[in-house]
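Engineer: quick one: sequence plus predicted model below, questions after.
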Amino acid sequence: MIHIVTPSEPVYREHLFNKLHSELKCNFYSGNRFDGTKVVKPKLSRKEYNSLSFAKVFLWQKGLSQIKLNKKDVLVIVGNIKYLSNIPLVLRAKLKGVKIVWWGQVWSAGTTMPKMFLRVAFARLVSNHFLTYTDKEIEKVPKWLYPRRRMFATNNAMNDIAVNEAKKNWGAERLNKFKVEKSLENKKVVLFCGRLTNKVDMPFALRVIKQISTVEPRILFVVVGDGPNLEELKQQSKELNLESNITWIGSIYDENYLAPWFLSSDVLFYPGAIGLSLTHAFHYQLPVLTHDKIENHMPEIAALEVGKNGEVYKKDNLNSAAEVLSNMLADKEKLQKMGEHGQAMVKAKYSMESMVENFIKAVTF
């Protein structure tokens, strides 16, 4: 039996877990915490437990002691060393000879080298295999710190099956009607899709749009998402007189409703630490613009090929961002080629099918 323990089950993981259950008949044990991201309720063989905080630093997932382990089992832990409840679970698994797979990030936004070494060293201490988010993370790990033959990468993916189904539902005629309805025709549409938190420098994005709008009044910034900073950002946009250059959509989790916004856009502009939004855009053949501090992004930044499927600007440099975005919007032919390259790349390497295959390799090796 394969047991998968995760702090929570965000919506973007639902299809993956359904596929793994179908292929492997896994048991899932999820908490109910994910910092505001929408989660799904337990289904199939899933059990949901409460998560408790200690001093706002460490966490404890209640109920893990109820997991029955046998020697031939595999225990997959969505790795986060802040979850102290994983420690007794790991000790119990080791005593029973259960194979342990640590599924987590080697490197994420803001990770320092000491933190990376601590993460990997802890993973080696507690696990038999390390399942990372991307191939490039494995390349960052010294061979002496964690043996390469015991490291695997999922190449973290969106539910591209849902994306492809949604695209089929939006043929040319229906999409054109949508553009007319939303006043998108003849606009230079720049899309943002994500949570509106301090981790995403949206005030910077608003200033970039303002600067471009003075020379290109057709620019329209479409913001899909919600979060604690929404009202403050709306006020800032009013102070910048951006009412005619910005549209606030709110949260959308249904891919069929997200699709027309992606399909109607020219560029995805992400001013913070980008993650799955990158490959999400590529599945819609949409080029991406983000900042150039690669170490300040999430692991999925590995999918970005500058000049081929997206561009970068100098972080926190208003003129650089405005110039790069303006140049992208001015070259429709290049945008088309970038979009095609991005889509081809994620189909080959960052699909849900390949993610499931990579996961199965790690737990059955």
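Structural biologist: Yes, it's here.
Engineer: from now on I want contacts and neighbour counts done on CA atoms only, so please keep to that.
Structural biologist: Noted.
Engineer: now do the contacts for residue 359.
Structural biologist: 131, 153, 154 (Cα atoms under 8 Å, 6 or more residues apart in numbering).
Engineer: ok, now how distant is residue 278 from residue 62?
Structural biologist: According to Cα to Cα, to the nearest Å, residue 278 and residue 62 sit 34 Å apart.
Engineer: which one's more surrounded, these two?
Structural biologist: Counted by other Cα atoms under 10 Å, residue 278 and residue 62 do not tie: residue 278 has more neighbours, with 30 against 15.
Engineer: make sure that one is indeed in a helix.
Structural biologist: Yes - the assignment for residue 278 by DSSP: H, G, I helix; E, B strand; the rest coil puts it in a helix.
Engineer: that one and residue 191: what is the separation?
Structural biologist: For residue 278, the distance to residue 191 - Cα to Cα - is 12 Å.
Engineer: what about residue 142, how many residues close to it?
Structural biologist: 12.
Engineer: element containing the nearest residue to residue 199 once chain neighbours are set aside?
Structural biologist: Nearest non-adjacent residue to residue 199, counting by Cα to Cα, 6 or more residues apart in numbering: residue 272, 6.1 Å away. Under DSSP states H and E, no helix or strand contains residue 272.
Engineer: would you agree residue 272 is in contact with residue 289?
Structural biologist: No - Residue 272 is not in contact with residue 289 according to Cα atoms under 8 Å; the separation is 10.5 Å.
Engineer: putting a second one here so we can go through both:
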Amino acid sequence: MKKILIIQSKILHYRKALYNKLSESYQISVLHSGKPSISQNDKYREIIKPSINIGPFFFQRGIRNEIKSEDYDVVIAMFDIRWINNVVLGLIINGPKFIYWGHRYSKRIFINSIRNFLIKKSDGVILYNDSEVPKIKKAGINDGKIFIAENTIDVSNSENLSMKDKSLFLYVGRAQKRKRVDLLLKAFASIKDEIPKNVNIGIVGEGEENLNLKNLALEIGISDRVIFYGKITDDEYLKKIFSWAYAYVSPDAIGLGAQHSFAYGIPVVTAKNGFKGAEFDKLENNKNSILFQSQDELENVLLRLICEPELSQRLGANAFKLYSEKLNMNNMVSGFINAIEN
């Protein structure tokens, strides 16, 4: 088996499935500076190295020695130029192939020029999606260096739940102010007298914003209609909650929660503008999602989903189809294998 080193800042729980599946084809080692993550069933090797930060920049110690001490075939490093060791490695590494992995362009022209330079110096880049491939090619980068591994999460009990009876508008994820879940509560409060009494809001996850959301629900008179489930790690229980949802609603920032909901045939409702991850590119208005611009529009969206059950069913079926065909974990793994082998 080829030996692969993946360099990350820390191991995120939803990445473990990727590393384990890659371990079926390669000897995978993941080097990071976070807390230990290995469990009995994990197949990858974990290497923890200390990191230091200076202002906005970070540096992981001991990476060059690790690469020298092991005969790695390929090194895959996160494409974040704040992590200085990854920038330096891309310029000086000698021996294994070197590939970047991550988001592509920012809003800063200077930063983008640095990234273009680093891609040219590297052996390749693995992108979260193909939306910016034309820009990369336009920068003079050979398309043979560009690989796509659609960013997603593994949902082992994925199923199309779009036809199930609905009674919930759902948010799943860390409770953060930038997600603007408060906007969902305010919109719901404005229409609560126009919708069935059994329709509620469900919030799954922990975070500093939950207390504020509870206070807001009490203040605007819907505390009896907002269910705070807390953190849920049981996949079957989580699947059951998703089955009740008209839609997954994250009014502003959105990321892998979109793929999570698509895996269960649940459409996404989010704003057209605001903080959006690469996953936003997979949201198609009125096909698998609904995009809105104001609280008034959000209120109308919620009403439509309740009053037109076939709308939620159609959007959800399309969402599940997209996840099944393009956004499942096997496709992401195939993208990595393509980059490693080519």
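Structural biologist: Thanks, I have it. All of these numbers come straight from a predicted model, not from anything done at the bench.
Engineer: any figure for the gap between the residue nearest the centre of the second structure and residue 116 of the second structure?
Structural biologist: The centroid of the second structure falls nearest to residue 256 when counting by Cα atoms, centre = their mean (2.7 Å). As judged by Cα to Cα, residue 256 of the second structure and residue 116 of the second structure stand 26 Å apart.
Engineer: follow-up on the earlier one: and the contacts of residue 359 of the first structure as a markdown table, adding secondary structure, neighbour count and distance to residue 215 of the first structure?
Structural biologist: Shown next, in a markdown table, are those (DSSP: H, G, I helix; E, B strand; the rest coil; neighbours: other Cα atoms under 10 Å; distance: Cα to Cα, whole Å):
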| residue | secondary structure | neighbour count | distance to residue 215 of the first structure |
| --- | --- | --- | --- |
| 131 | strand | 30 | 48 |
| 153 | strand | 22 | 45 |
| 154 | coil | 25 | 43 |
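Engineer: can you pull out the helices in the stretch 1-150 of the second structure?
Structural biologist: 16-22, 63-69, 84-92, 109-121, 133-138 (DSSP state H, counting those that start in this stretch).
Engineer: so what touches the longest one?
Structural biologist: By Cα under 8 Å, 6+ apart, the surrounding residues in contact with helix 109-121 of the second structure are 81, 87, 90-91, 100, 104-106, 125, 136, 139, 141, 145.
Engineer: sorry, back to before: which residues touch the aligned residue in the first structure for the residue nearest to the centre of the second structure?
Structural biologist: Under the alignment (TM-score structural alignment), residue 256 of the second structure pairs with residue 276 in the first structure. If you count contacts by Cα under 8 Å, 6+ apart, residue 276 of the first structure has them with 156, 157, 158, 300.
Engineer: do residue 230 of the first structure as well
Structural biologist: residue 196.
Engineer: how about it, what's its partner in the second structure?
Structural biologist: Using TM-score structural alignment, residue 230 of the first structure lines up with residue 210 in the second structure.
Engineer: for residue 322 of the first structure, same thing?
Structural biologist: Under the alignment (TM-score structural alignment), residue 322 of the first structure maps onto residue 299 of the second structure.
Engineer: its match: how many residues sit nearby?
Structural biologist: 20.
Engineer: so it is in which element?
Structural biologist: Going by DSSP H and E, residue 299 of the second structure is part of helix 295-307.
Engineer: report the buried residues of that helix.
Structural biologist: 295, 298, 299, 301, 302, 303, 305, 306 (16 or more other Cα atoms under 10 Å).
Engineer: after that helix comes which helix or strand?
Structural biologist: Using DSSP H and E, the helix or strand that directly follows helix 295-307 of the second structure along the chain is helix 309-322.
Engineer: so the helix or strand immediately after that following helix in the chain corresponds to what in the first structure?
Structural biologist: Scanning forward in sequence from helix 309-322 of the second structure by DSSP H and E, the next helix or strand is helix 329-341. Here helix 329-341 of the second structure aligns to the first structure at residues 352-364, judged by TM-score structural alignment.
Engineer: returning to what we had before: out of the contacts of helix 109-121 of the second structure, what pair is the most spread apart?
Structural biologist: Pairwise distances across the contacts of helix 109-121 of the second structure (Cα to Cα) peak at 21.1 Å, for the pair 91 and 106.
Engineer: which of the two has more residues huddled nearby?
Structural biologist: Neighbours were tallied for residue 91 of the second structure and for residue 106 using other Cα under 10 Å; the higher tally belongs to residue 91 (14 against 10).
Engineer: number of nearby residues for the spatially closest residue to that one that is not a sequence neighbour?
Structural biologist: Distance criterion Cα to Cα, 6+ apart; nearest residue to residue 91 of the second structure, sequence neighbours excluded, is residue 121 at 6.4 Å. When neighbours are counted by other Cα under 10 Å, residue 121 of the second structure registers 14.
Engineer: also residue 125 of the first structure?
Structural biologist: 9.
Engineer: how much space between it and residue 271 of the first structure?
Structural biologist: Relative to residue 271 of the first structure, and taking Cα to Cα, residue 125 of the first structure is found at 36 Å.
Engineer: over to residue 298 of the first structure?
Structural biologist: From residue 298 of the first structure to residue 271 of the first structure the distance is 13 Å (Cα to Cα).
Engineer: and for residue 255 of the first structure?
Structural biologist: 23 Å.
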